[in-house]
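Undergrad: Okay, predicted coordinates and the sequence, questions at the end:
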Amino acid sequence: MTLQVFDKIISDRGSRYAVSGGPARNRAEAEALLAELRSNKRFAKATHNTWAAILSGEGVKDDDGESGAAQIILQMLERAGLNDHIVIVTRWYGGKHLGGDRFRHVVDAVRHYLTERRA
């Protein structure tokens, strides 16, 4: 499995963001990519590893405490037609609430992934 990681792409008021992803045909492969990401101590200590995937035509997602963020990722994957692929947005909380800006950062992170990923 190939996990692509784009680290330190967004910084706002102390919070830092990364985006990762890779091909996953089923829930087990998606979980394996999440485990691979979390095997990196830095990502294991992140505040949130929010993710979504379209697996065999079915959308699956997990906010990991970042309420509503996984739905945004899933909608962007659907619009991009990216099936059998997981995208994970990681956030390290910086101590200041971002309000609605956190959703803008999720969108920007997913856009970055969709633009930069290897096909």
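TA: Yep, it's here.
Undergrad: going forward, measure contacts and count neighbours with C-alpha atoms only.
TA: Noted.
Undergrad: does residue 115 sit in a helix, a strand or a coil?
TA: Assigned with DSSP: H, G, I helix; E, B strand; the rest coil, residue 115 falls in the helix class.
Undergrad: Tell me how many other residues surround residue 90.
TA: For residue 90, the count of nearby residues is 26 (other C-alpha atoms under 10 Å).
Undergrad: Report the contact partners of it.
TA: By C-alpha atoms under 8 Å, 6 or more residues apart in numbering, the contact list for residue 90 reads 17, 18, 19, 20, 43, 46, 47, 48, 49, 50.
Undergrad: closest to residue 10 among those residues?
TA: residue 17 (5.1 Å; C-alpha to C-alpha).
Undergrad: dump the residue contacts of that closest one.
TA: Going by C-alpha under 8 Å, 6+ apart, residue 17 touches 7, 8, 9, 10, 11, 89, 90, 91, 92, 105, 109.
Undergrad: again, only this time at 6 Å
TA: Listed by C-alpha atoms under 6 Å, 6 or more residues apart in numbering, the contact set of residue 17 reads 8, 9, 10, 90, 91.
Undergrad: and here's the other structure:
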Amino acid sequence: MLTDKGSKYAVSGAPVTDRAAIDAVLAELKSDRSYAKATHNTWGAVLSAGGPIKADDGEGGAGMVILRVLEREGLKDHLVIVTRWYGGRKLGGDRFRHVQSCVSEYLAQLTLEN
């Protein structure tokens, strides 16, 4: 977990092949009360049969940051979710660096597991 000025970030993900699978993973994540109460659950995925898909969940531009990392790394059919619990202080552009760091860390862990 990454923290900055009271905001906390977490990253999670799962293999997916379509929008229904994305919705199922998001529903499972939000079944955890702390994630359901998070300020933002931004996500992105590059689907083989549908191309890039993302959602900012109120954190304008964060989904695109996730997609850029996934596209750069060539990861398809995998959903990556970056969750933020707002800490009361604005982060400005640092919020995008934190999203990118979370996704990069997730991909590094994914590589280690395979």
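TA: Here it is on my side, so go on. What you are looking at is a predicted structure, and each value in this text was computed from that prediction instead of being measured.
Undergrad: picking that back up, which of the contacts of residue 17 of structure 1 does structure 2 keep?
TA: Retained in structure 2 by both residues aligned by TM-score structural alignment, their matches' C-alpha atoms under 6 Å are the following of the contacts of residue 17 of structure 1: 9, 10, 90, 91.
Undergrad: quick revisit: from the contacts of residue 90 of structure 1, which would you call buried?
TA: Buried members of the contacts of residue 90 of structure 1, counted by 16 or more other C-alpha atoms under 10 Å: 17, 18, 19, 20, 43, 46, 47, 48, 49, 50.
Undergrad: Centroid-nearest residue for structure 1?
TA: residue 88 (1.8 Å; C-alpha atoms, centre = their mean).
Undergrad: Thought residue 51 was touching it, still the case?
TA: Yes. Counting by C-alpha atoms under 6 Å, residue 88 of structure 1 touches residue 51, with 4.2 Å between them.
Undergrad: now, among the buried ones among the contacts of residue 90 of structure 1, which is nearest to residue 33 of structure 1?
TA: Lowest distance from residue 33 of structure 1 to those (C-alpha to C-alpha) belongs to residue 20, with 9.4 Å.
Undergrad: Setting aside sequence neighbours, what's the nearest residue to the closest one?
TA: Closest residue to residue 20 of structure 1 apart from its sequence neighbours, by C-alpha to C-alpha, 6 or more residues apart in numbering: residue 5 at 4.3 Å.
Undergrad: Return the set of buried residues in the helix or strand hosting that neighbour.
TA: Element membership for residue 5 of structure 1 (DSSP states H and E) is strand 4-12. Neighbour-count burial for strand 4-12 of structure 1 flags 4, 5, 6, 10 (criterion: 16+ other C-alpha under 10 Å).
Undergrad: Show me what residue 6 of structure 1 lines up with in structure 2.
TA: Aligned counterpart of residue 6 of structure 1 in structure 2: none (TM-score structural alignment).
Undergrad: pretty sure residue 6 of structure 1 is touching residue 16, no?
TA: No. Judged on C-alpha under 6 Å, residue 6 of structure 1 makes no contact with residue 16 at a distance of 11.8 Å.
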